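**Student:** Kindly return the folded structure for what I paste below:
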Amino acid sequence: MSGLYLAVDLAVLAFPLLLSFDKRVHFFGQWKDFWPVNIGVLIFFITWDVFFTQWGIWGFNPDYLLGPEWLGLPMEEWLFFICIPYASVFTYATLKHYVRRNPFRHSAITLNMAAIAITAGLSYWYSDAWYTFSASALLCVFFIWSAVNYVAWSHHLWIAFFVLLTPFIITNGVLTGITFWEYPLLHNDAGQIQDSIVWYAGEHTTGWRIFSMPVDDLIYGFLLIGLHIAGFEALQKRRLGLGPYSD
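**Tutor:** Got it, this is the predicted structure:
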């Protein structure tokens, strides 16, 4: 028994939590906009997680868990849906404060349209792979909603996603392959992955991996971050009395 999964969770949370009291960003003061959203999104993802775990679409290696479980999910998995979103929304808020010339300001709509096409294609092509299908279909709906409502913060979401991409791959790499750097950058041979904290049924993914992480995790991760930011922005604008289209 090892606390590796818990260590990953806490490592992700530590730096953003310590910097939450920075006087300029003052993310601590925005907790009232984060925690209600986190609870709502957590309930949705935990429900998804419970069913997929019961159905054997993914699961957890007890060798890297400390033991306590709720609804069939290890404690560390529950914490994942707190630590990852907290670090992600903190990063989003920090970038929004400091980056005055967002490189995606004029390309966010194009990126959203491309994302709709890609996720729609994946959900159609992999309709029998439940992880790929469900994550792609839900993210497609999210981007369609973003396009229809012309959300003013899309360019902030995109820069946050690309900044978070490397730490996300590292974090999920450890979860899905421990020594993930030993595997090829891009491959479709999950059989060579010898040890992991989280495992996946290959028939329910695209089969492609970035190091040890299924590429499906990028879709899942974007949805997790996107839903948090959508809710965070909505609560913040309502609290500040700003219109829905204000940046």
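**Student:** From now on I want contacts and neighbour counts done on CA atoms only, so please keep to that.
**Tutor:** Noted.
**Student:** OK, contacts around the residue most central in space within the chain?
**Tutor:** Closest residue to the average C-alpha location of the chain: residue 221 at 2.4 Å, with C-alpha atoms, centre = their mean. If you count contacts by C-alpha atoms under 8 Å, 6 or more residues apart in numbering, residue 221 has none.
**Student:** need the helices for this protein, in chain order.
**Tutor:** 4-19, 31-54, 75-98, 108-125, 130-149, 154-177, 216-240 (DSSP state H).
**Student:** In JSON lines, list those along with distance to residue 199.
**Tutor:** Formatted as JSON lines, the helices of the chain follow (distance: least, C-alpha to C-alpha, whole Å):
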{"stretch": "helix 4-19", "distance to residue 199": "13"}
{"stretch": "helix 31-54", "distance to residue 199": "10"}
{"stretch": "helix 75-98", "distance to residue 199": "13"}
{"stretch": "helix 108-125", "distance to residue 199": "21"}
{"stretch": "helix 130-149", "distance to residue 199": "12"}
{"stretch": "helix 154-177", "distance to residue 199": "6"}
{"stretch": "helix 216-240", "distance to residue 199": "12"}
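**Student:** for those, which one sits closest to residue 205?
**Tutor:** Evaluated over the helices of the chain, closeness to residue 205 peaks at helix 130-149, with 5.3 Å, by C-alpha to C-alpha.
**Student:** one more, for comparison:
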Amino acid sequence: MSRYLLINFLIIIFPFLGSMLFYKHTIKRLHRFFISFLSVGIPFIIWDILASKRGDWAFNSSYVNGLRIFGLPLEEILFFLTVPYACLFLYEGIKFFIFDTKVKIPSRLFILSIGLAFVLLGFYFIFTPYTSTVFFVTGLTFLMLSLCFSFLLKTVHYYIFIILTFILFFIFNSILTGIPIVSYSKDAILNIRLGTVPLEDFFYNFSMLTLYLGIYELLGEKSPIKGV
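**Tutor:** The predicted structure is shown next:
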């Protein structure tokens, strides 16, 4: 087993076992996860493919198996399944164990302004490919938070989710970038790091998981979309 595959295994094993313990609860929500994957995971994988071909990052062949799909190691594609699944399982646990309280959120205009600021940063760093793209995507995420997923900002569960996933992300991404399984081109990032983790990866993590969660919850029992 490659090291990257082992990391995927460690990420998914406890959420998977937990899902088996509460399989009735899990089955009712599986369609929401797969729709989230199709809506968010696939575009992020396409981004990954294009960025890899452009040379924004590369994968150390010593720590992945030989199977590649559109130039990406199989383990990298699995990462877009194991990480969101584990994080959404964590979110369900947060909702189960922690009493929700409503949070007073900033105005829609303020959230939109943050999104616009990230878009402008994307243009400012247009010649730094990964930085520029991740800022554009973060801007889009704030736009979605303002227009479609504002319900997330009203619950304390979302903020706990973001904090806990940031901690877990930092641990696992430190392993990926520390070994390194993944290395970044100096021309593609700002070269500002927390430990071995590039600054851009934090925005990447925030955007991907927020978009996953937004669609997952939009399809939930309390969704304004009826009959899903």
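**Student:** TM-score of the superposed pair?
**Tutor:** Scored against TM-score structural alignment, normalised by the length of the second structure, the superposed chains reach a TM-score of 0.86; 222 aligned residues with a C-alpha RMSD of 2.5 Å.
**Student:** Now do the counterpart of residue 206 of the second structure in the first structure against residue 95 of the first structure, distance only.
**Tutor:** In the first structure, the residue matched to residue 206 of the second structure (TM-score structural alignment) is residue 222. Using C-alpha to C-alpha, to the nearest Å, residue 222 of the first structure is found at 17 Å from residue 95 of the first structure.
**Student:** Distance check, residue 162 of the second structure against residue 66 of the second structure.
**Tutor:** From residue 162 of the second structure to residue 66 of the second structure the distance is 34 Å (C-alpha to C-alpha).
**Student:** Pick out whichever of the two has more residues nearby.
**Tutor:** Neighbour count, other C-alpha atoms under 10 Å: between residue 162 of the second structure and residue 66, residue 162 has more, with 17 against 10.
**Student:** what residues are up against the more buried one?
**Tutor:** Contacts of residue 162 of the second structure (C-alpha under 8 Å, 6+ apart): residue 206.
**Student:** What lines up with it in the first structure?
**Tutor:** Match for residue 162 of the second structure (TM-score structural alignment): residue 161.
**Student:** Roughly how far does that match sit from residue 201 of the first structure?
**Tutor:** Taking C-alpha to C-alpha, one finds residue 161 of the first structure at 26 Å from residue 201 of the first structure.
**Student:** picking that back up, closest to residue 62 of the first structure out of the helices of the first structure?
**Tutor:** helix 4-19 (10.1 Å).
**Student:** Might you report the residue contacts of the residue lying closest to residue 79 of the first structure once chain neighbours are set aside?
**Tutor:** In space, and not counting its chain neighbours, residue 79 of the first structure is closest to residue 9: 6.7 Å by C-alpha to C-alpha, 6 or more residues apart in numbering. By C-alpha under 8 Å, 6+ apart, residue 9 of the first structure lies in contact with 76, 79-80, 83-84.
**Student:** Which of those residues ranks first by neighbour count?
**Tutor:** residue 76 (24 neighbours).
**Student:** thinking that residue is in contact with residue 8, fair?
**Tutor:** No. The pair residue 76 of the first structure / residue 8 is not scored as a contact, 9.0 Å apart, by C-alpha atoms under 8 Å.
**Student:** tell me which residues in stretch 5-21 of the second structure are buried?
**Tutor:** 5, 7-9, 11-12, 15-16, 19 (16 or more other C-alpha atoms under 10 Å).
**Student:** cool, stretch 190-209 of the second structure as well?
**Tutor:** 190-191, 196-209.
**Student:** now the end-to-end length of it.
**Tutor:** End-to-end for stretch 190-209 of the second structure, by C-alpha to C-alpha: 22 Å.
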